[in-house]
Structure formats: C-alpha cells, structure tokens
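Novice: just a sequence and a predicted model for now, questions to come.
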Amino acid sequence: MLLELKVSNFAIIENLHISFKNGLNILSGETGAGKSVLLKSLALLMGGKSSSDTIRTGASQATIEGSFDLSKRPDIVANLQAMGIETDEDTLIVRRVLSAGDKSKVYLNGSLSTLNSLRDTVAPLVELAGHAAPLIEMTGQHENRNLMSKAYHLDLLDQYAGTWDKRLLFSEKYARYNAIFEEITKLESDAKQKAQRLDFLVYQRDEIANLDLSPGEDQELEIEVKKLKNSSRIGNFVDQAEAALYTDDDSAITRLNTVLKKGLELASLDPQIASKLENLEQAKALIDESVYELRQYSSKIDADPQRLEEVESRLSDLRKLQKKYGSSVDDILKALMEMEIEISNLQNSESKIESLKKEASAIRKELEALGADLHKRRVKGAELLAASVNEELLDLNMKGVTFHVNLEALKELSATGLTDAEFMSQTSAKDVKRPLAKFASGGELSRILLSLKRVVGSSHQPRTYLFDEVDTGVSGETAEKVGRKLKTIAKGQQVICVTHLPQVAAFGDSHFFIQKSPQTDSVAMLVSELKKKDRVQELARLISGEKISKTSLAHAEQLLTEAHA
C-alpha cells in the first residue's frame, strides 16, 4: 500500500505531501489542475522514464518520494533483502531525484539503486512463474503494461480458475526437469577434458599410493635418519657411560661397592648404619639397570650405510609429495582420499548420466500429464471468465465490446504449463478479435481491468491499483456501477482513482482535491484531503460545475449517503 507521496519542484508542483489511505482514494479537480502531473509523478515511482524538462522552472532538481507499507508483502521484503537493502518496520521508501541533463538517481530505503531494480521491486511485469506481483498497477491512456502482458493474463486466469496451486507444482517440477538437463550437459561436456583429468588424477593417486604411507611416518623417518647418521656418536657415548659407571677400576659401581663393604663392617658396631645404606643399594641397582639398557639400545642401532641410504631415499620421495600435496603425511593422505572420490565420480559419470536421463523422462511424463490437466481446466475457466467479464462490461455500458480469452495448447513445455493465454477484444461483431495490447482507449482498458478485477476478486498479493479514465464516456447509472465496482476491488487493498464523475467520487473512503494556485511568476499545484463538508461541495461542483446550487448540494449529500449506506 502507498502510504505517502512527497513531490517537490516537479512540473507545476512546488511542494506536495499526500497521505493515502487503505481502500478507495479519490482524486478530483478542475480541468487542467494538474491531475496528469500527479499521475506522472506516481509513474516515476514505478520506474517510469524521467526527463529534465519536468523539473520546475528555476529549480536545480526535482524529487519524488513514496513510502510503501510492506507488512502484507513478504515477497517484496525478501527481494529487497536479497539486494542487500534493509527493510525496517516493513516499509519501503522510494526516492527519485531528477537533475539537469536528464540525470536521475534512484534510492531504495536510502540505498542508491538502479531504475531496473526499482521496476523489478515496485512494478514488475509478472514473471513466467507468476511470483513477481507488482506493488502498483496503473491503467490509463499511457500506462497499461500489465494488461499488455500475456504472462499477466495467464496469472489472472489461473487465479480465477483455481489452478494456481497446480501451476506452482508444475513450475517446481519444470525447474527440476531443467536442472537435470543442465547437470547432464555438464557431465557430457568436453569428454576429452574429462578423460585428461581422469588420467592426471590416476597418475597422482598412484604416485601417492605407491609409497604406501602411514600417518605420522614423516616424523618417524626424520628421527631414524638422525639416529643412523649419529650411530657412532651414540655408540661412543654408551661405551664411555659403561666405563664410567661400571667397567673402569675407578667406576661409580666400584666406588659404591667399596662404600657398601665398609658400611656393612661398621653395621656390626652400629645397627642404624645399615638402614642408612639402603639408598646406596638402590643406586647400585639403578646403575646396573641403566648400563644394561644403554647397551641393549646401542646394540639395536643399525650403523649399516645401506639402511641409511634407504631411509633417506624414502624421506626424499616423501618430501617431493609434500611439495605437491601437503606439508605433512596426514595432508597427503587427505589429498589421496579426495582424489579417490573424484576418480570414482568421473569413472561413474556414465551411469550417473543414465540415472539422470531416467529421472528426466519420468518427470517429463508427469509434466505432460499435469500440463494437459492444467490446460483442460484453463479452457473451462477461460470460458467462464470471458462470460463473466462481458456481463460486467455490459453493466458498465460498454455495448459492442466483447472480451475473449484466447488459449492455445503449446507443443513444448514452458515454466507455466502447456498453455499460451492472451486477452482479446472485439469492438463489434464485424470487427476481428484484437489483443488488448492493441486496444487504443485508456478508458476502455481501465474498465476492462475493472471488470477483470471485479470478476477475479482480490489478488493473492495485495497491491495499489491506479485507475485513470475509468469513467471516460460513462454517466448516470453506469457511473454509479463503476463506483461500486471500484469500492469492491478496494476491499483489503488500495485503489487510487482519478475521476470527474460525482457518482464515482462518492464511493471514496478518502477524497483528495487537486487545484492550481496562481503565483507571481508561475503556477503551483495544491492537493488537499476533503472532509465531509468539503466533499459535499466538491461533489456538487462535479454535478453542476462552478455555479453550485442548493439542488446540486442536496444531490451531493444524497450520493454520499447512498454510497456509504
């Protein structure tokens, strides 16, 4: 819903601030008061093209700003967030700044954006999947993009025929169907490159596997090389230790034995000495054990140069692998595992392709059956839709104009099924059916959209509808019917309607009056919201012109009372 519109220095608008309401908002005013300028500013909020010619004389730039309530449009919020635009309190503020030289800047919630992003967010044409419903739809002499969109036609038909859920199911299956073929194409593409990749991976795998590595082996080899290179030093140390501790005449064990012998001789004189010698007995045992272990360890050290050469060679081979695949054996083994997985995938790609083709074939059968069912339901829905819209058009006094829904069964699958839909019209029985895109009258287009919305009902995604010229060529009872239909459409949504008919204006939930304000060297436009008394005055003016009479005032009172009864 459009909450506020602020415009400054745009055409004849100097400063304008309108707070729109939910429901039916009426805009009326004298001929030439600037209604078209106001609609042009709204069109700019929808991504319309700008021109520096529209900047108010004497100003350097023009600004158009609109504030939208997104509380009931989570789809728009999600799109903005995907673009990195914050949406605090479910609000979108669109700002267009027009400068000299046809330079224009677009801001979405204060973030500099592009015109395309604005169009895609606020007023996109409905996408094939039907998910990009606009925030604003405008109809009139120059703005009828949605009625010209065949995708939009199919959207309305599916909404009316109750086939929306089936269509979404079809779209999901169709997306999976296309994804499968993309995967198949990827697997089949460049078979030569795939073969080369497989050969390269097998070579790398074998290069690693041939070494038959074990976790932590690099550290073990480094320790062994050090031991082998220093075996003589280790042997010398063991010999010296054994001599110093055990075999020399003055060894530690010899001295301990001397001390223990003398101590035992004195123990007969003083029994406590024996207990004091117990630690020395333990020291002797520890020395014996240490000397034995050193000798055993020394005997196991292989000083064979051939073994050293073997270990160094293996360590060298391992270092080469480390340069290619990782800084440690664990990293190399991890790389080996990844290679094995990729090799398996490449070797099994043919079976994968066959499996995907079978899945695609099964999904295609489902799509063809679902598409045929969708088309059948749409054909029935189209007949009823056309009949109902034509009843509405007769009710709106559009005699001779006949609405048609042209459906063609597609030979190839599309994202929305097997149906091509287009709204057509005939101005007389002798005239040929023509696409609405070639329908010239903005007023007739507006009334066709009015009839469609009346028949189809409220959108599944609330939005703002802008109706211009919807009352062109109608009066009296027909005008009242237009007003009632607009009132119906506005339930749960927002309608902004420019009108010059009192019968239509009377049904408004809010009424805004547009007028020119002469200034010393220029003209400005003013817009004010009318309260009860002022509304009666404006309706009376619309009834009788500038000379308001008691009769027209009474008629205005009656119109308001009946419209809101």
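Specialist: Alright, I've got the coordinates. All figures in this text were calculated on a predicted structure; none of them were measured in a lab.

Novice: contacts, neighbours, all on C-alpha from now
Specialist: Will do.

Novice: what helix or strand does the nearest residue to S328 once chain neighbours are set aside sit in?
Specialist: Distance criterion C-alpha to C-alpha, 6 or more residues apart in numbering; nearest residue to S328, sequence neighbours excluded, is Q322 at 6.3 Å. Per DSSP states H and E: Q322 is located in helix 305-325.

Novice: I'd say M424 and L436 touch.
Specialist: Yes: contact criterion C-alpha atoms under 8 Å: M424 and L436 qualify, at 5.4 Å.

Novice: who has more neighbours, those two?
Specialist: L436 (22 against 19; other C-alpha atoms under 10 Å).

Novice: ok, that one - contacts?
Specialist: Neighbouring residues of L436 by C-alpha atoms under 8 Å, 6 or more residues apart in numbering: 147-148, 423-425, 445.

Novice: what about D120, how many neighbours?
Specialist: 21.

Novice: you'd agree R119 is up against A43?
Specialist: No: in this structure, R119 is not within contact of A43 by C-alpha under 8 Å, at 10.4 Å.

Novice: adding another structure so you can compare the two:
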Amino acid sequence: MLTSLSIKNYALIDDLQADFNSGFTIITGETGAGKSILLGALSLILGKRADLSSLKDDTQKCIIEAVFDVSNYNLEAVYEQEDLDFEPQTIIRREILPSGKSRAFVNDSPVTVSSLQALGERLIDIHSQHQTMQLTDDAFQFQVIDALAKVEEPLVDYKSQLKSYKSLQKELKKLLDFQTEANKEHEYNSFLLQELIDAKLVVGEFESLEEEYETLDNIEAIKEKIGASHQLLSDEQIGGLAILTEIKTNFSKIASFSQKYKDLYDRIDSNFIELYDIFTEIEASEDALEADPSRLEVVNSRLQLLHNLKKKHLVSEISELLEIQNALDEKVGVTENLDKNIQKLKTEIAKIEKALNALAKTIHTKRNGVIPTLKSQLETLLADLGMPNAQFEITLKEASEFHSNGKDDLQFLFSANKGGAFKALNKAASGGELSRIMLAIKSVLSKYMQLPTIMFDEIDTGVSGEISNKMGVIMKQMSNSMQVFAITHLPQVAAKGDTHLKVYKEDVNQITTTNLIVIKGEDRIVEIAQMLGGLELSSSAIAHAKQLLN
C-alpha cells in the first residue's frame, strides 16, 4: 500500500507531504484545485514519460517520492527479475532535472523507466473513465476468470511446459532446415570423403615420396657420382683410404715419443674410422642402386594424386587434408543421423504436447466452472448500480492451438437492456456504464486475489442519488481487503471514506500553489455540506452531511 507521498516543484505544487492509511481514502476539492496534479505525480512514479513543462520552477529540479509497504504483495520475483534488492518498505523516487533529463530510483538504486513501469503496475492501479477500455482486453478478461478459477498452479506448470515445447519446436525446425540443406550436399560430401579415405593419407608421406622420386628419376647421375667417389676412396695407390692408412702407420711408430704425436695419431685414427664408415656406406649405396622404371611410375602417380587433392581442397599439407576428411566425416555422419535425431525430437515434443493438453484441459474445466458465479456476481452488483437489466454472456471454447495462458478462446459479451443483443463491451455499453462494469469487476476481483492499491478517478461522474451511494458502499467494501482511493465530487461517496483529504489552491505572494490537507470533524461536515449545497451553507445541508457521515 501507499504509505506516503512527497512532491516538490511539480506543476502548482511547491512542497507537498502526505501520509496515507489503509482502508478507504477520499480526495475531494473544487474543479481545478489540482486533483489531477496528484495523479500526474503518481503517474511519474509508475513510469510515465517525464515532461519538462511539469516543473513549477524550471531552474530547480522536481522530486517525487513515494513510500510503499509491499510486505504482503509477494513481489520478490518481480524485484529479482528487475535486478532489485527486495525491501518491504520500498521507496520510489523520480527526478526531473532543469535540463529535461529524468532519473528514477528504487530504494536508492538507479532504474530504467521500463523497470519502474514493471514494478509500478503491481503497486497502484489508477482507474478512470478513460481507462475502461482495459475491459475489452483479452488478457484482462482472462485475469478476471482465472482469479475466481484459482488456476495459478496449473498455469505455472503450463507456461513452463509451453516454454520447453516452443524451444523444442524451434530446435526441430532448425534440424529440418539443416536436413533440407544437408541432403543437397550429402552426395557430394560423401564423394569427397570417400576420395580422401581411398587415398589413405599419411602425414609426411608427400615429402618422403618426393625424395624417392628425385632419387629414381636421377638414378644414372647418382650412380656415376657414387661410383667415382667409391673409386677415389678404394684405389690402392692414390685412394683416400690407402693414403690415410699409410699416414696412420707412420704416426703409430712415433706416438710414444711425444704427447703431441700421440694426439695427432688419435685424431688421424678417428678420421680413419669415420672415412672407412663413409666408404662402406658409399659401397652399400652403389650396390643398392638400380634403375626401377615401374617404381618411378608408381611414385609419380601417387605424388600426382596427393598434389591434385591438395590443389582441389586449397591446402598445402597432408595434415590439412586429414582435417578436411574428419570434417566431412562428421558432416556425412550428422546427415545420416539426422532422421534419428529428428524422430527423437518429435517424440519429446509429442510427450510435452500431451502434458500441455492435459494441463490446458484442467485449466479449461476450472475456468468453465466459475463462469456462472462470475456472471451472477457481476449482474447482481450492476443491478445495485442502476443497471437492473445488465446481462453477460461469457463463453469459453477450446482453441486449436496453444496460447500463452492455456488453450482457450474467451468471449465476453454484454447487453445493457432487456431483450438487447449481446455485443462486445465497448460496443454495448456507454462510458458511464463501462465505469460501473469496471467497478463491479474490480470489486469481484478483490474477493479472490490481492490487488494493488487502486485509485478511482471520478468514475462516479454523471451518477447521483442511490446509485452513487451504492458505488460508495462497493468501494468501502473493497477497502476491507485493500487500499482504496477515490477522487470524487459526490457527497454520498465522500462520506464513506475512512480518511478524507482535501485538495485546495491558495495564493501566496501572488503565486498560486496547490496543497493537500486531512480534514476531520467539523471541517469534514462543512466539506460534505458544501458538496451537497454549494458554498452557501444551509442548516439542511449541514444536517444532511451529518446524516451521511453517520
């Protein structure tokens, strides 16, 4: 509930402070006194767009601050969704700076206007004749039915299942689209994959084959050079081994004479061993060398295949070809397993669809069961409000598809006159009738759910006598379970308030300002009497005012 309101530098208000109680609060005042200013300030708290023209003094900032007791509103989830710390005593502040910039705070934490709106709509419901079009809104009509039907628990389950259902359907569509594209490429990808598999690729093979090809292709030149080298080493007269053997023999005879000669001998011996090893390897290579045209052809063919594959796939390494092979293998595998995955998804969707239908049926049955009660309560209330022939025709039909709140199509028709045709509310009722219908609906809702603070803004316009008295009674009854404000010009309604606030204008230093005061006792009797008979107070008006207040 709204516990206090502070307004500074807004419209005709310099500095206004007001505390509010639970129950039924009446706000009265002469036309033009500034009652609409209060509503405008509250609208800013609820997230309405700020306007620089609202500043009374455009050199100073405007500050509007409201304190709410939300301990019984079950709003923790809303606070969490908007990333706010939950506080049972919540302070909402809106500032409009002279620059035109607007700022909003919840419990001193900066928030966006959208967050303010999300929270604000759960705190105050400002209702005027101009806002009765909500009656024709499908979501609002379901809210009315659902409050009586007590379907909150199955609806939570339904919405959770529907979220999964839509997510799986989206995944299925993605798979089906992928399958369509994949099928087009499957044959080509399978061909490419098989081509790479058949090639039996091995990392490093290309380099090895290139080396073998160069050897086979130049076999004669290699044989010639190796043969000449073998001759130079093995010749008995001038061969390298013969010469080095003779040198080694010479130094072996003098090695014992000096460490210097011993070191030289060791180095000569070491070189002899290395040269002999080279000789034996050259000899082996010469023996192994043999022209092999058929092998040359095989190697050349293999190299050409690998070269063509690298060129085809725009890569330079065998390792990259193997990566492409793995990717193609995965693509082909996914394509071949798509049917299996799609069928699995369809089975899951069918299972959730069955659960959704069961929940939707439960919700439908509960909704259908309360329609007669809702119809009876509304028609009884409207009869008290001067509409004795008002009738509702409320039908609930099972829809062919899942909606966000079930599988129902709701039709809310109304007839104001006996024998009149049933039509949509906005076509069958006048503005005044719509106000009374909305009051009746809000009255019924207040019995079945915790409504936010409601402010009725002159919904009794054009109503008088016993009907206005009944409207006051209904609002008073609603205030037993919620905080109710009523801005009114009717004494019959004003007299039923637990608290009476008066909005008035006064001129201070030739500047007009709007103020708000609580009136009690004799002041309240005078206010009611003036509402009855005008500024000229008569004894009968005073007596009537006392009668109404008693």
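Specialist: Alright, I've got the coordinates. As the structure is a computational prediction, the values presented were derived from the model and not from experiment.

Novice: returning to that earlier point: dump the residue contacts of the residue nearest to S328 of structure 1.
Specialist: Contacts of Q322 of structure 1 (C-alpha under 8 Å, 6+ apart): 328-329, 332.

Novice: how far away is it from L333 of structure 1?
Specialist: 10 Å (C-alpha to C-alpha, to the nearest Å).

Novice: cool, L418 of structure 1 as well?
Specialist: Applying C-alpha to C-alpha to L418 of structure 1 and L333 of structure 1 gives a distance of 53 Å.

Novice: residue in structure 1 matching E152 of structure 2?
Specialist: Applying TM-score structural alignment, one finds that E152 of structure 2 aligns to W164 in structure 1.

Novice: give me the three-state assignment for the closest residue to that match other than its chain neighbours.
Specialist: Leaving aside its chain neighbours, W164 of structure 1 sits nearest to D158 (5.2 Å; criterion: C-alpha to C-alpha, 6+ apart). Under the three-state scheme (DSSP: H, G, I helix; E, B strand; the rest coil), D158 of structure 1 adopts helix.

Novice: assumed E546 of structure 1 was part of a strand.
Specialist: No: under three-state DSSP, E546 of structure 1 sits outside any strand and is assigned coil.

Novice: and it, how many neighbours?
Specialist: Neighbours around E546 of structure 1, by other C-alpha under 10 Å: 11.

Novice: for I343 of structure 1, same thing?
Specialist: Around I343 of structure 1 there are 19 residues (other C-alpha under 10 Å).

Novice: same check, this time on A362 of structure 1
Specialist: The number of residues packed near A362 of structure 1 is 12, by other C-alpha under 10 Å.

Novice: can you tell me which of the contacts of L436 of structure 1 are in helices?
Specialist: L445 (DSSP state H).

Novice: from the contacts of L436 of structure 1, keep the buried residues only.
Specialist: Listed as buried from those are 147-148, 423-425, 445; burial here means 16 or more other C-alpha atoms under 10 Å.

Novice: which of the residues you listed fall within strands?
Specialist: 423-425 (DSSP state E).

Novice: what segments of the stretch 251-400 of structure 1 are strands?
Specialist: Taking DSSP state E, counting those that start in this stretch, the stretch 251-400 of structure 1 contains no strands at all.

Novice: include distance to V536 of structure 1 when you put the contacts of L436 of structure 1 into a markdown table, please.
Specialist: A markdown table is the format used below for the contacts of L436 of structure 1 (distance: C-alpha to C-alpha, whole Å):
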| residue | distance to V536 of structure 1 |
| --- | --- |
| L147 | 35 |
| M148 | 38 |
| F423 | 40 |
| M424 | 40 |
| S425 | 38 |
| L445 | 30 |
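
Novice: ok, the ones in strands among the buried ones among the contacts of L436 of structure 1 vs N109 of structure 1, which is closest?
Specialist: F423 (36.5 Å; C-alpha to C-alpha).

Novice: how distant is stretch 24-34 of structure 2 from the center of its chain?
Specialist: 42 Å (C-alpha atoms, centre = their mean, to the nearest Å).

Novice: if we can go back for a sec, from V379 of structure 1, how far out is the residue nearest to W164 of structure 1?
Specialist: 11 Å.

Novice: can you pull out the helices in the stretch 101-250 of structure 2?
Specialist: In the stretch 101-250 of structure 2, the segments counted as helices under DSSP state H, counting those that start in this stretch are 113-120, 138-149, 152-198, 205-217, 219-234, 240-254.

Novice: let me fix that, I meant to ask about the stretch 401-550 of structure 2.
Specialist: Going by DSSP H, counting those that start in this stretch, the stretch 401-550 of structure 2 shows helices at 425-428, 431-448, 465-478, 491-494, 521-533, 539-549.

Novice: what comes up buried for the fourth one?
Specialist: This points to helix 491-494 of structure 2. 491-494.

Novice: repeat for the fifth one
Specialist: Neighbour-count burial for helix 521-533 of structure 2, counted by 16+ other C-alpha under 10 Å, picks out 524-532.

Novice: okay if I get the residues you listed as a markdown table plus distance to D177 of structure 2?
Specialist: Output for these, formatted as a markdown table (distance: C-alpha to C-alpha, whole Å):
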| residue | distance to D177 of structure 2 |
| --- | --- |
| R524 | 73 |
| I525 | 76 |
| V526 | 77 |
| E527 | 73 |
| I528 | 72 |
| A529 | 76 |
| Q530 | 75 |
| M531 | 71 |
| L532 | 74 |
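
Novice: correct me if wrong: A415 of structure 1 contacts L168.
Specialist: No: contact criterion C-alpha under 8 Å: A415 of structure 1 and L168 do not qualify, at 9.3 Å.

Novice: deepest of the helices of the stretch 101-250 of structure 2, which one?
Specialist: Among the helices of the stretch 101-250 of structure 2, ranked by average contacts under mean count of other C-alpha atoms under 10 Å, first place goes to helix 113-120 (a mean of 19).
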